[in-house]
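Student: test case, fold it:
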Amino acid sequence: MTFSIVGRCEKTGQLGVAISSSSIAVGARCPWLRAGVGAVATQNVTLPALGPRVLDLLEARRLDPSQALKQALDADEWREYRQVTAIDAQGRTAFFSGKEALGTYHAVAGDQCVAAGNMLAGVHVIEAMPAAFADAQGTLADRLLAAMRAAMAAGGEAGPVHSAALKIVGDLSWPLVDLRVDWADDDPIGQLGSLWAAYKPQMQDYVTRALNPTVAPSYGVPGDE
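Tutor: Below is the predicted model of the structure:
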């Protein structure tokens, strides 16, 4: 029902998650990020609480992702139904797929990234993602979306994909990017890419507006001078 990639940019330290699913509004339940700490994707039969739990363990106890993931899952009696991936601010990764994960499932770590999915057309779908992430040029968002497109080109899920999300954190306490296609009958990953293409040239302007409104650019709308 879901495939995803969590990744880190070595140049900027940004952390991100790109994810898609046959279910509605995957971005509301599955990607969890904290600036300077890590990024987590919790999927399959999703327990959203696992995302914050792993991030708390990474931050407060200074555990590595494997330790944090194990401790978080040890407290979940239904852990065998979960699929979770994590990356920390140093680029260390971890993943877990329970034996009750749906359909064909797989997870694989790459350089500064880890990808996972379930109900897949085949394990090769996930195998394609770290390579695409490594080969892609541009921002972290560009590279995460390249990995998602590679997964779809390799066959994607066993059924139709209906929602997709892209979330990235940088140096600030709020997300730098938080884009979602909550439901689409056709090509939500392509629609997500279009959202990113529209948002990308404006992204820094919104940071500027938040930090120093006196130098914020005008967009020419009524009341915006």
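Student: contacts and neighbour counts: CA atoms only from here.
Tutor: Fine.
Student: which other helices and strands does the helix of greatest length in the chain contact?
Tutor: Identified as the longest helix of the chain according to DSSP state H is helix 140-153. Helices and strands touching helix 140-153, by 3 or more Cα pairs under 8 Å, 6 or more residues apart in numbering; DSSP states H and E, are strand 2-8, strand 15-21, helix 124-135, helix 188-199.
Student: columns distance to T93 and mean neighbour count on top of those, output as a markdown table?
Tutor: As requested, those are arranged in a markdown table below (distance: least, Cα to Cα, whole Å; neighbours: other Cα atoms under 10 Å):
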| stretch | distance to T93 | mean neighbour count |
| --- | --- | --- |
| strand 2-8 | 9 | 31 |
| strand 15-21 | 12 | 31 |
| helix 124-135 | 12 | 22 |
| helix 188-199 | 24 | 17 |
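Student: nearest to L179 among those would be which one?
Tutor: helix 188-199 (7.1 Å; Cα to Cα).
Student: ok, and what's touching the helix or strand just after that closest one?
Tutor: On the C-terminal side of helix 188-199, the nearest following helix or strand under DSSP states H and E is helix 203-211. Here helix 203-211 makes contact (Cα atoms under 8 Å, 6 or more residues apart in numbering) with L176, V177, V215, A216, P217.
Student: now the angle from the longest helix of the chain to strand 15-21?
Tutor: 30 degrees (axes from the mean of the first three to the mean of the last three Cα atoms, to 10 degrees).
Student: for comparison, sequence B:
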Amino acid sequence: MTFSLVARCDQTGMFGVAISSSSPAVASRCSFARAGVGAVASQNVTDPSLGPLALDAMESGMSAWEAVEEVKQRSRFIEYRQLLAVDRDGNAAVYSGPNSLGIWAQTSGENVAAGGNLLANDGVPHAIVDAFIGSSGHLGDRLIASLRAGLAAGGEAGPLHSAGMKLVDQVSWPVVDLRCDWTQECPIELLVSAWKVYKPQLNAYVKRALDPRAAPSFGVPGDE
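Tutor: All right, here's what the predicted structure looks like:
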């Protein structure tokens, strides 16, 4: 019911996850990232505990592949899960259990991994990774372009209803956490609209958190 990618920007070290599904609020259950550590997507009959577990393993020094293997050893019902991870060195790993739903597929490249289940066809993750590798610019733009490429390649077998994107960079909180939790429209395009609004303000929100004295004006009535 889901297709996603996890990725690292080799220019900035920023990590991100982008995901879409026919299920509601998919990003709230499946997207995990930690600045300086990595990004993880846990999906397919989702166990949200796998995301923090994989990030903890990578923070302890494990590679993405080692972290995925650690999660496989420590988790129950792993045969039902899909797990995607990318680490601080750009290593990417994907595991899909044999009980993944419908047509499922996975692929990875340097700084990126993609996977999905209940897909329209098994070429969707390859289209996502190809789009990411062939792109440049801000990681958020690259994630959304890759998600769109997955949709154009067929996406999920059924209609999509939710989507999200999470980015982390140098601070302890996500610098971007945008979601469309339910819609009858295309959630990916609604995510695109939210990103167009948020992207120009991203750095200002970080500055306000770190030092409000040096922050740009808020741009609201009464602000001077």
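Student: hang on, the earlier thing: can you give me the buried ones in the longest helix of the first structure?
Tutor: Neighbour-count burial for helix 140-153 of the first structure, counted by 16 or more other Cα atoms under 10 Å, picks out 140-152.
Student: between the contacts of helix 203-211 of the first structure, which is nearest Q90 of the first structure?
Tutor: Within those, proximity to Q90 of the first structure (Cα to Cα) peaks at L176, which comes in at 18.9 Å.
Student: list the contacts of that closest one.
Tutor: Counting by Cα under 8 Å, 6+ apart, L176 of the first structure touches K167, I168, V169, G170, M203, V207.
Student: considering these, which possesses the most neighbours?
Tutor: Using other Cα atoms under 10 Å as the neighbour test, those are led by I168, with 26 neighbours.
Student: surely that one is within a strand?
Tutor: Yes. Under DSSP: H, G, I helix; E, B strand; the rest coil, I168 of the first structure falls within a strand.
Student: quick check: it touching T12?
Tutor: No. Using Cα atoms under 8 Å, I168 of the first structure makes no contact with T12, being 11.6 Å away.
Student: for L176 of the first structure, see how far away the equivalent of S100 of the second structure over in the first structure is.
Tutor: Applying TM-score structural alignment, one finds that S100 of the second structure aligns to A101 in the first structure. According to Cα to Cα, to the nearest Å, A101 of the first structure stands 31 Å off from L176 of the first structure.
Student: report how many residues lie close to the nearest residue to K167 of the first structure once chain neighbours are set aside.
Tutor: Closest residue to K167 of the first structure apart from its sequence neighbours, by Cα to Cα, 6 or more residues apart in numbering: D178 at 4.5 Å. Neighbourhood size, D178 of the first structure [other Cα under 10 Å]: 15.
Student: which secondary structure element contains D178 of the first structure?
Tutor: Using DSSP H and E, D178 of the first structure sits in strand 177-181.
Student: just the buried positions in that strand, please.
Tutor: V177, L179, R180, V181.
Student: do the same with stretch 156-165 of the first structure
Tutor: Across stretch 156-165 of the first structure, burial judged by 16+ other Cα under 10 Å covers G156, E157, A158, V161, H162, S163, A164, A165.
Student: quick one: the nearest residue to R8 of the first structure once chain neighbours are set aside and F95 of the first structure, what's the gap?
Tutor: The spatially closest residue to R8 of the first structure, leaving aside those adjacent along the chain, is L15, at 4.6 Å (Cα to Cα, 6+ apart). According to Cα to Cα, L15 of the first structure and F95 of the first structure sit 16 Å apart.
Student: next one: W32 of the first structure
Tutor: Separation of W32 of the first structure from F95 of the first structure (Cα to Cα): 14 Å.
Student: who has more neighbours out of these two?
Tutor: Ranked by neighbour count (other Cα under 10 Å), W32 of the first structure and F95 place W32 first, with 26 against 23.
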